[in-house]
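Curious how this folds, go ahead:
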Amino acid sequence: MALLTVFNEISILFLLILAGFIARKMNLLGDEINKGISVLVLQFTLPALIIKSMQFSFTREVMLGSIHMILVSIIVHGLAIAIAIITPRILKVEGDRKRIFQFTLVFSNVGYMGYPVLDAIYGEIGVFYGALFNIPFNFLLWTVGVIIMTQGRSGVTEAKFNYKRLAFNPGIISVFIGFSLFLFSIELPYVIFRTLDLLGNTTTPLSMLVIGAMLAEISLREIFIEEKLLSISIIRLAVIPLVTFALLKFFGASGLLIGIPVVISGMPAAANTAVFATMFDVEPHLASKAVFNTTLLSMISIPLLTMLL
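Prediction:
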């Protein structure tokens, strides 16, 4: 049943991408609309998703486990960053292609695919700890993610992102709000929660529509012959989760503390790869290829990974 659920969730993402593909072919989604949707997702619907996802009951019994999960998340993301720094040097990739590949390796599809998979394997407790694991992800997305996309690109940093206002961007603010509500067990009124829920739930379809629209401008043959993309996909889907498993085993982790990090680190490239690439004008088509390719291959890798666990 768990494997069927995993397959179904991945299939849904592909159908959403297909919808965006068709919409672009029908001239319903153009470049300007795509860019507008990308900004809308990053600055509006994604923050709503973050705050809503942190609406869990807090008890003393889970305090220690919560701290451990956040620490493990920092270690795992640190590992992914180290691999992302080393890999382009080994593959001899430079420029904007290097930035896309690094972003692909650091950021996995936690929010859009991670939660459903964790729910299928571990139930509600898996989703709970998955949300905690996702806290460093959101900080890194708006710091390391922006640095990857902008570093060394003339004029991009000033035009697209103001580092002095980093702490006040929607992503970081939503993490603080969501975690504060979680920490003090503050339950949002139904009207507010439902509003955030509806807004947050648009994040996945909007992101997939953008990816599909971008893919409509690319020959599908190019996706599978893209130089070194297959190597990056294998590292994203197999090498990183297996190294994560070995590392956590070495430190004595077990149960959810090893299962959740391994599952999440084995997710395909985050849809934000294409969203950020569009926002910062860094090879958006290559970013879409990376999301599409890793998501396609994950239909094989994720079921195998869940069987291993």
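
Could you use CA atoms for every contact and neighbour count after this?
OK.

What is the strand or helix carrying residue 241 packed up against?
Using DSSP states H and E, residue 241 sits in helix 240-250. Secondary-structure packing of helix 240-250 (3 or more CA pairs under 8 Å, 6 or more residues apart in numbering; DSSP states H and E): helix 63-91, helix 256-265.

could you give the angle of that helix to helix 63-91?
Interaxial angle, helix 240-250 versus helix 63-91 (axes from the mean of the first three to the mean of the last three CA atoms, to 10 degrees): 130 degrees.

relative to helix 256-265, how tilted is helix 240-250?
Going by the same axes, to 10 degrees, helix 240-250 makes 170 degrees with helix 256-265.

Would you mind listing the buried residues in helix 240-250?
Using 16 or more other CA atoms under 10 Å as the test for burial, helix 240-250 gives 240-245, 247-248.

just those now: which is nearest residue 214?
residue 240 (27.1 Å; CA to CA).

There's contact between the closest one and residue 267 in this structure, I believe.
No. Using CA atoms under 8 Å, residue 240 makes no contact with residue 267, being 9.9 Å away.

Relative to residue 130, how far out is the closest residue to residue 228 other than its chain neighbours?
The spatially closest residue to residue 228, leaving aside those adjacent along the chain, is residue 91, at 7.5 Å (CA to CA, 6 or more residues apart in numbering). The gap separating residue 91 from residue 130 is 32 Å, by CA to CA, to the nearest Å.

Following up with a second sequence; could you model it the same way so I can compare the two?
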Amino acid sequence: MPAIIENVISLFIIILVGVYGNKKNIITEEINKALINILIQIALPFMILSSFIYTYDDAIKSNVTKTFYYTIIAYVIMIITSYIMLLPIKNDKKIILHFANIFTNTGYVGFPILNSIYGPEGVIYGSIFNMFFVILLWTYGIILFKGSLERKKLKSELKKILLNPSIIAVCIGIIIMMFDLQLPNALLSSIKNIGSITGPLSMIIIGVILSNTKIKKYIGDWTLYYGVTIKLIIIPTIMYLFSLVIGVSSKPITTIIIMSALPAAAMTAILAESFNKEKEYAAVIVSVTTLLSLITLTILLKFIL
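Just a heads-up that it's a prediction; the model follows:
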């Protein structure tokens, strides 16, 4: 357990580097957007791919299948819990909070934490969760903000899903794992090295996001506290209790619990800005859940590991 806490503290220190970089105008908003593109389009897919390039036994291959089922159940639980808990909220803030509850920060926070706890095996299970994240983001997520998804745009959204670098990485990775393909050492080393920048890069990006958020404006807003409580405490607790009820304790189920307990995805703020729905509020939700998750995740890990 001390090693896990050390890893979380290490991630937090790197976040502070991001804050420093932004305050000193070394990492501007434009540079941060470029870093996000590098992370999502290059580093993260390579990290996912590298996690599959190992020799795994049949038990781990079986766990990959189980992770599919657990992930579907997890998203159903998150959607239903969030919908019921947010009934008291009626305006656009409800859309932001519901989206934030369902779509967690798998890329910036999830994978670095899973990698520090379980290594490549954890990243594999996390990548299955992330695959459903991408699929739901460009369907259910867009419907939340737009109110519907036109047939004309359905084809383009499906194309986005299929061509998403992380989805492509998962598909290639599963093929490599199932057929036990051996890659040349030079290629293998390159894939691992590029993927290894995911953790530090994501924490620096979070630091920049945190340093730009004006939290003071929303200190008196009860929906902020209510939403954060649902996101970081109630949903992970329900997920943990569900695992106890079904009597399953394994790396796949623990991975799913961790992924559901992560802070709100950065896409919460990005889509809020795109659709002009409480964009400042969305940025605050992302920042506050990210900051507080360092505490809530550490406590959760003590219970489930």
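
What count of nearby residues applies to the aligned residue in structure 1 for residue 201 of structure 2?
Under the alignment (TM-score structural alignment), residue 201 of structure 2 pairs with residue 206 in structure 1. For residue 206 of structure 1, the count of nearby residues is 21 (other CA atoms under 10 Å).

which residues touch residue 206 of structure 1?
The contact partners of residue 206 of structure 1, taken as CA atoms under 8 Å, 6 or more residues apart in numbering, are 37, 41.

rerun at 7 Å
Listed by CA atoms under 7 Å, 6 or more residues apart in numbering, the contact set of residue 206 of structure 1 reads residue 37.

I'd like the distance between the closest residue in space to residue 1 of structure 2 that isn't next to it in sequence and residue 55 of structure 2.
What sits nearest to residue 1 of structure 2 in space, not counting adjacent residues and going by CA to CA, 6+ apart, is residue 302, at 7.2 Å. From residue 302 of structure 2 across to residue 55 of structure 2, the span is 30 Å (CA to CA).

Structure 1: which residue goes with residue 129 of structure 2?
Residue 129 of structure 2 maps onto residue 137 in structure 1, by TM-score structural alignment.

Distance check, that match against residue 120 of structure 1.
For residue 137 of structure 1, the distance to residue 120 of structure 1 - CA to CA - is 21 Å.

re the thing from before, how big is the offset of whichever strand or helix holds the match of residue 201 of structure 2 relative to structure 2?
Residue 206 of structure 1 is part of helix 203-215 when elements are defined by DSSP H and E. Overlaying structure 2 shows helix 203-215 of structure 1 at a mean distance of 3.0 Å from the equivalent residues (mean CA distance after the TM-score superposition for structure 1).

Give me the contact list for the helix or strand just after that helix.
Remark: after helix 203-215 of structure 1, the chain's next helix or strand is helix 220-225, criterion DSSP H and E. Helix 220-225 of structure 1 is contacted from outside by residue 289, using CA under 7 Å, 6+ apart.

Would you mark the buried spots in helix 220-225 of structure 1?
For helix 220-225 of structure 1, using 16+ other CA under 10 Å, the buried residues are residue 223.

what about it, how far off from structure 2?
So helix 220-225 of structure 1 averages 4.7 Å relative to structure 2 (mean CA distance after the TM-score superposition for structure 1).

where do the helices sit along the stretch 51-200 of structure 2?
58-85, 92-102, 111-118, 120-136, 142-146, 151-162, 165-179, 185-195, 198-211 (DSSP state H, counting those that start in this stretch).

just checking, residue 17 of structure 2 touches residue 204?
Yes. Contact criterion CA atoms under 7 Å: residue 17 of structure 2 and residue 204 qualify, at 6.3 Å.

Those two: which is more packed in?
residue 204 (28 against 19).

Now that one. Nearest residue, chain neighbours left out?
In space, residue 204 of structure 2 is closest to residue 18, 4.1 Å off (CA to CA, 6+ apart).

residues near that neighbour, how many?
Residues near residue 18 of structure 2, counting by other CA under 10 Å: 27.

now swap in residue 201 of structure 1 and tell me
17.

Could you pull up the contacting residues of it?
residue 49.

What of residue 275 of structure 1?
Per CA under 7 Å, 6+ apart, neighbours of residue 275 of structure 1: 38, 207.

now do 8 Å
38-39, 42, 207, 210, 284.

and what of residue 193 of structure 1?
residue 52 are the contacts of residue 193 of structure 1 under CA under 8 Å, 6+ apart.

which position in structure 2 aligns with it?
For residue 193 of structure 1, the residue aligned by TM-score structural alignment is residue 188.

if I look at that match, how far off is residue 56 of structure 2?
16 Å.

For burial, what's the neighbour tally of residue 229 of structure 1?
Counted with other CA under 10 Å, the neighbours of residue 229 of structure 1 add up to 19.

what's the answer for residue 228 of structure 1, then?
14.

so what corresponds to it in structure 2?
Matched to structure 2 by TM-score structural alignment, residue 228 of structure 1 sits across from residue 223.

how distant is the strand or helix carrying that match from the center of its chain?
Applying DSSP H and E as the criterion places residue 223 of structure 2 in helix 222-229. Relative to its chain's centre, helix 222-229 of structure 2 lies at 20 Å (CA atoms, centre = their mean, to the nearest Å).

Ok, stretch 42-57 of structure 1 next?
So, by CA atoms, centre = their mean, the centroid of stretch 42-57 of structure 1 is 14 Å from its chain's centroid.

Relative to structure 2, which residues correspond to that stretch?
So stretch 42-57 of structure 1 sits over residues 40-55 in structure 2, by TM-score structural alignment.

The matching stretch: which residues count as buried?
40, 42-53.

What's the separation between the residue nearest to the spatial centre of structure 2 and residue 132 of structure 2?
The residue lying closest to the centre of structure 2 (CA atoms, centre = their mean) is residue 106, at 1.5 Å. For residue 106 of structure 2, the distance to residue 132 of structure 2 equals 11 Å [CA to CA].

Give the full set of residues in contact with the residue nearest to the centre of structure 2.
126, 130, 259, 262, 265.

Appreciated, that's everything.
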